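Q: Sequence first, then the predicted structure:
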Amino acid sequence: MTKNEKFELVERFIVENREAHYRLSYSYVKNKENALDIVQESILKALRSIDRLDDISYLKTWFYRIIVNTAIDFIRKHQRMTVMDDDILDIHLPQLEDEMTDMDLQNAINQLPPKYKSIIILRFFEDLKIDEIAEVTGDNANTVKTRLYAALKKLRIEVGEEFRL
């Protein structure tokens, strides 16, 4: 496969899956502008390192790994900076019990260390399989399973036993 063909495949993949890429980055930073910045930076990184993508069948996990790493780097760089999204107003409005449970779950997920948070997001919000998560995170499948169960245990403790993903 030529570099141009590979470039066109990557470009098509990015355009066709832009909502999923935005959703993944937003799940880390909870801010529209920052999520868009992460996606944009991830696209630049992907296009610059397109030669490292040896097998096109790993395109999805390769690009997700770039997004996850870019999001984690962004969070590290901006730890002290707190940005409030427009959605923060929703917190002050009356809420239904289900919405409160969702908010508790989201807060609990946000409190997880990055290695656990990534696995929860990729497994339950992006619907990736254990092997795909291992590819994205660079860990073996057994490590991913162990971290997944540990993260679920932490979430059950934080949210309560009635919580089930």
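A: Noted; the coordinates are in hand. Bear in mind that the values here come from a model prediction, so they are computed numbers and not experimental data. Numbers count the residues shown, from 1 in each chain.
Q: For the rest of this, base every contact and every neighbour count on C-alpha atoms.
A: Fine.
Q: how close does the spatially most central residue of the chain get to Arg12?
A: The chain has Leu24 as the residue nearest its centroid, 3.8 Å off, counting by CA atoms, centre = their mean. Shown here: Leu24 relative to Arg12, a distance of 18 Å by CA to CA, to the nearest Å.
Q: dropping in the other structure now:
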Amino acid sequence: MDEQEFRGWAVAGRSGLRRTAFLLSGDWYLADDLVQEALVRVYLAWSRLERDGEITAYARRVLLNLYLDYRRRPGRRERPTDRIPDHAAPAGDGSDERDKLLAALRQVPPRQRAVLVLRFWEDLSVEQAAHALGTSTGNVKSQTSRGLATLRAALDQPTAFDHSEEQA
């Protein structure tokens, strides 16, 4: 095993995996945990992956499986905190639309969210997304359609980030 090659690949690919993990989970800390675990699994399979040449696809698949596994385990969804914020983030920094989109994306069920992230963030084809998820292309198409409908409905709902309605 060539550890230097793994390190080079990991350094180059980590930020992309982290962004994908964040879009799936909506939590930077969880994204870091998912990416770290994915990198460990890629490292363990490195010699086989190096021969096959499917390193990034394998890493993405592992990341998706780790995220979906996390979502299936109810005990992991608890987020203890010692301080509850008493106000929203200040407006006007240009992040309102992004925050609204991320909040809406969190309302999309995990499998549909995974398909949306792969198709529209990772820019994978239907076939590539199906391969990454281990499912059929028809399932990817239907999950994409349902996910987009859910995302649109969530975006139409007023949220804490929606400042378009004036309060009296």
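A: That came through, no problem. Given the structure is predicted, the values throughout are model-derived calculations rather than measurements.
Q: What is the corresponding segment of the first structure for stretch 109-123 of the second structure?
A: Under TM-score structural alignment, the counterpart of stretch 109-123 of the second structure in the first structure spans residues 113-127.
Q: Pull out the buried residues from stretch 139-147 of the second structure.
A: Residues 140-141, 143-144, 146-147 are the ones in stretch 139-147 of the second structure that count as buried (16 or more other CA atoms under 10 Å).
Q: how deep is the aligned partner of Glu19 of the first structure in the second structure tucked in, by neighbour count?
A: Taking TM-score structural alignment, Glu19 of the first structure has Ser15 as its aligned residue in the second structure. Ser15 of the second structure: 13 surrounding residues under other CA atoms under 10 Å.
Q: Same question for Ser15 of the second structure, what's its three-state structure.
A: Three-state assignment for Ser15 of the second structure (DSSP: H, G, I helix; E, B strand; the rest coil): helix.
Q: What of Leu151 of the second structure?
A: Classification of Leu151 of the second structure by three-state DSSP places it in helix.
Q: what does it align to in the first structure?
A: Using TM-score structural alignment, the partner of Leu151 of the second structure in the first structure is Leu155.
Q: Please state the offset of stretch 140-160 of the first structure from the chain centre?
A: 16 Å (CA atoms, centre = their mean, to the nearest Å).
Q: ok, now stretch 72-84 of the first structure?
A: Its chain's C-alpha centre and that of stretch 72-84 of the first structure lie 15 Å apart, by CA atoms, centre = their mean.
Q: What residues sit buried inside that stretch?
A: Going by neighbour count (16+ other CA under 10 Å), the buried part of stretch 72-84 of the first structure is 72, 74-75.
Q: same check, this time on stretch 93-111 of the first structure
A: Buried residues in stretch 93-111 of the first structure (16+ other CA under 10 Å): 104-105, 108-110.
Q: Aligned against the first structure, show me the partner of Asp99 of the second structure.
A: Asp99 of the second structure maps onto Met103 in the first structure, by TM-score structural alignment.
Q: Spit out the contact partners of its match.
A: Not one residue lies near Met103 of the first structure by CA atoms under 8 Å, 6 or more residues apart in numbering.
Q: Provide the secondary structure category for it.
A: Secondary structure, three-state DSSP: Met103 of the first structure is helix.
Q: Leu59 of the first structure versus that one, what's the distance?
A: Taking CA to CA, one finds Met103 of the first structure at 33 Å from Leu59 of the first structure.
Q: One more: Leu128 of the first structure?
A: From Leu128 of the first structure to Leu59 of the first structure the distance is 13 Å (CA to CA).
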